[in-house]
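Trainee: Prediction below, plus the sequence it came from.
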Amino acid sequence: MCGRFALQALPNDVREALGLMELDAFPARYNIVPTQPILVVIAGDRQEPGSNRPDRRALLVRWGLTPSWVKDPKEFPLLINARAESAIGKASFRAAMRHRRILVPASGFYEWHRPSKESKGKSQAYWIRPRQGGVIAFAGLMETWSSADGSEVDTGAILTVPANQAIAPIHDRMPVVIAPEDFSRWLDCRSQEPQQVADLMRPAQEDFFEAIPISDRVNKVANMGADLQTPVVPEPLAQPAKKPKPDDGQLSLL
């Protein structure tokens, strides 16, 4: 899954990387958590005359998708992620997959390796970023939820796929990363049906990301500084205790 990520790039770098016409200034964010506003990119309705730049615009949405048909969000689970394998057919995401696909700019994401109960080890946090640096774009979905009084809330979720072999030892899922050459195709909900962009929802190349062990300070929402990404030496994973052989007690008497 993807439950935390960061966007610390300069606004101008994000604008260039995502092909935006304009983008308001925003602060670096090192610990973005569910229910907070996240920056997303959607396809626009027009293209500037004489420009080869596609019409895309940025907006803020609440991280945690709420389908339009939900009556009371308080009684509906928080959908921060959508499984790419089932999103096309699942009721919560079907309409968004067809009509409201988005890009979510990021500098990287956080994940935790959680040892089995038998090993009795400690969870280890990782900062997972592209080896080449820069801004990446997660595949996302968007829905606008309307309340009975007419107020509206734009909401979004990040699509995930089974992790590649490099990330799998840490976690079994990872966010979908859309390559720059596929931005327009992913955002084109007019001529590209969900089945036609299904091939874009795949794990990143094995060497695309690097995973850096970090401290558990990232676990706390109140911690928001750049020091969250400072590397640490991870503790060795605890090994399960060996069970004594049935005859160990007898042999000790010989």
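Mentor: Received it, and whenever you're ready, just let me know what you need.
Trainee: From here on, just use CA atoms for contacts and neighbour counts.
Mentor: Noted.
Trainee: any residues touching stretch 168-181, and which ones?
Mentor: 1-2, 17-18, 103, 111-114, 136-139, 158-164, 167, 186, 200-204 (CA atoms under 8 Å, 6 or more residues apart in numbering).
Trainee: Need the buried ones from the residues you listed selected in PyMOL.
Mentor: Of the contacts of stretch 168-181, the buried ones go into a single PyMOL selection, burial set by 16 or more other CA atoms under 10 Å:
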select buried, resi 1+2+18+103+111+112+113+136+137+138+139+158+159+160+161+162+163+164+167+186+200+201+202+203+204
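Trainee: okay, pairing it with this:
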Amino acid sequence: MCGRFALTASPDEIAEILALLELDGFPPRYNIAPTQPILIVKAGERAGNRSGRVAALVRWGLVPSWVKDLKAFPLLFNARADSVADKAAFRAAMKYRRCLVPASGFYEWRRVGKAKPKPFYLKPRDARPFAFAGLWESWQSPEGSELDSAAIVTTDANATLAPIHSRMPVVIQPESYERWLDTRAYPAADVLDLLVPANDTFFEAIPVSDKVNKVANMGPDLQTPLNPDEAPLEPLAAAPDAASDVAPAQRELF
């Protein structure tokens, strides 16, 4: 799953990598949590030889358009790749509203027995920003107010993450950005092959302080390596498939 991530790249880097026409400035964020605003990139109208892609801020925690009571609806910050095209909460977004979620890395917690879960920061080995596969929706309350929201698609863990957790967010590679975003040219069935684990060498796992457990902690020290000389992790006997104690849970019924 993905319950916390970071976006520390500059706006200029993100605009260049995602071929954005424009992007407002934003500060580095080291501990982004569900319900907070996140940056997403959506398809837009093409302009000359530019992609026409547009950026938006939305709530992390997808709310389908058919929801009647927002307070009673569970927090859906992840969407499983193996059922995203079929489940009611995600089916329409998978068809019509796919997006990219820029990131610099994400956090995951390793649980062994009853010991306190240990956090790790997963970042690309080349230190470049990247993009998660995302879905977005626009919800309107009975009173007429609107809320745009998004979820991050997850899949099985690769060899790097498997010793820590059984699942990981889907990373869309730059050569596939257009295919993922263009829902007119590429129906849901034509992009399912993108919802696979990242290459085993893409991320490195860095043990970090449990200060990341608290959303109020937001500084760069959250990514300082902890015990860098520790022996490599052994694979888990049975990697956890549920939210850790430090990340908000979400229901899998949708």
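Mentor: Structure received. Note that the structure is predicted; figures quoted are calculated from it, not measured.
Trainee: All the helices of structure 2, residue numbers only.
Mentor: 11-17, 91-96, 177-181 (DSSP state H).
Trainee: How about the second one, which residues are buried there?
Mentor: Right, helix 91-96 of structure 2. For helix 91-96 of structure 2, by 16+ other CA under 10 Å, it's 91-96.
Trainee: just so I know, which of the helices of structure 2 lies nearest Leu222 of structure 2?
Mentor: helix 11-17 (20.9 Å; CA to CA).
Trainee: any idea how far the closest one is from the chain center?
Mentor: 18 Å (CA atoms, centre = their mean, to the nearest Å).
Trainee: Quick one: the strands in the stretch 151-254 of structure 2, in order.
Mentor: Taking DSSP state E, counting those that start in this stretch to define them, one finds strands in the stretch 151-254 of structure 2 at 167-169, 203-207.
Trainee: Deepest-packed of those, please.
Mentor: When the strands of the stretch 151-254 of structure 2 are scored by mean count of other CA atoms under 10 Å, the highest mean neighbour count falls to strand 167-169 (a mean of 25).
Trainee: equivalent range in structure 1 for it?
Mentor: Under TM-score structural alignment, strand 167-169 of structure 2 corresponds to residues 173-175 of structure 1.
Trainee: about what we covered before: adding distance to Lys211 of structure 2, write the buried residues of helix 91-96 of structure 2 out as a markdown table.
Mentor: Shown next, in a markdown table, are the buried residues of helix 91-96 of structure 2 (distance: CA to CA, whole Å):
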| residue | distance to Lys211 of structure 2 |
| --- | --- |
| Arg91 | 36 |
| Ala92 | 37 |
| Ala93 | 34 |
| Met94 | 35 |
| Lys95 | 38 |
| Tyr96 | 38 |
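Trainee: Now Arg98 of structure 1: closest residue in space that isn't a chain neighbour?
Mentor: Leaving aside its chain neighbours, Arg98 of structure 1 sits nearest to Pro194 (5.6 Å; criterion: CA to CA, 6 or more residues apart in numbering).
Trainee: Tell me who's in contact with that neighbour.
Mentor: Taking CA under 8 Å, 6+ apart as the test, what Pro194 of structure 1 contacts is 88, 97-98.
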